[in-house]
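In: Have a look at this fold, sequence not included:
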């Protein structure tokens, strides 16, 4: 498993802003765009870059805390 896989990432629609928003709150505040599939790809790239930059700077990664909510039937 890649380090980035430990961090929850998702894209949702913001009616307020009229764009899709990509989230990874353990590492970044978010990014936005018009195409949800392309945005998720960009979100994964940004998360990889943040992890790489923190490692290069010798900083510890934050503990992954945000987890997806699981629906129970």
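Out: Received the coordinates, thanks. The model shown is predicted, which means the values in this text are computed figures rather than measured ones. Residues are numbered from 1 along each chain as shown.

In: CA only for contacts and neighbour counts going forward, please
Out: Noted.

In: how far away is the residue nearest the centre of the chain from residue 73?
Out: Most central in the chain under CA atoms, centre = their mean is residue 24, positioned 2.7 Å from the mean C-alpha point. Computed as CA to CA, to the nearest Å, the residue 24 to residue 73 distance reads 27 Å.

In: for residue 66, same thing?
Out: Distance from residue 66 to residue 73, by CA to CA: 22 Å.

In: Please compare the first structure with the one that follows:
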């Protein structure tokens, strides 16, 4: 498993901004665009870049805290 796979990433439509927003709250605030698949692809690249940057600075990666909601039923 890649390190980036530990971090939850998602894309959602923003009615207010009229664009798709890609989020990974544990690492970045987000990115946006018109094509949800492209936004997700770009988001994954940005997350990888952030991880590489933090590792190159010998900084600790934040603990992945955001998780998708699960049915408890």
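Out: All right, it came through fine. Please read all numbers here as calculations on a predicted model, not as lab measurements.

In: Might you report the residue contacts of the residue nearest to the centre of the first structure?
Out: By CA atoms under 8 Å, 6 or more residues apart in numbering, the residues touching residue 24 of the first structure are 7, 8, 9, 10, 30, 43, 47.

In: Residue 66 and residue 73 of the first structure: which is more packed in?
Out: Neighbour count, other CA atoms under 10 Å: between residue 66 of the first structure and residue 73, residue 66 has more, with 13 against 3.

In: Tell me the residue in the second structure aligned with that one.
Out: Aligned counterpart of residue 66 of the first structure in the second structure: residue 66 (TM-score structural alignment).

In: Touching, that match and residue 8? I think so.
Out: Yes. Shown here, residue 66 of the second structure and residue 8 form a contact pair, counting by CA atoms under 8 Å, at 6.2 Å.

In: Mutual contacts of the two, please.
Out: 25, 26.

In: What span of the first structure is stretch 42-55 of the second structure aligned with?
Out: The aligned range for stretch 42-55 of the second structure in the first structure is 42-55, by TM-score structural alignment.

In: What's the average distance for that stretch when superposed on the second structure?
Out: Compared with the second structure after fitting, stretch 42-55 of the first structure has a mean deviation of 0.2 Å; criterion: mean CA distance after the TM-score superposition for the first structure.

In: Check which residues of that stretch are buried.
Out: 42, 43, 44, 46, 47, 50, 51 (16 or more other CA atoms under 10 Å).

In: what does that stretch contact?
Out: 3, 4, 9, 22, 23, 24, 27, 28, 31, 60, 61.
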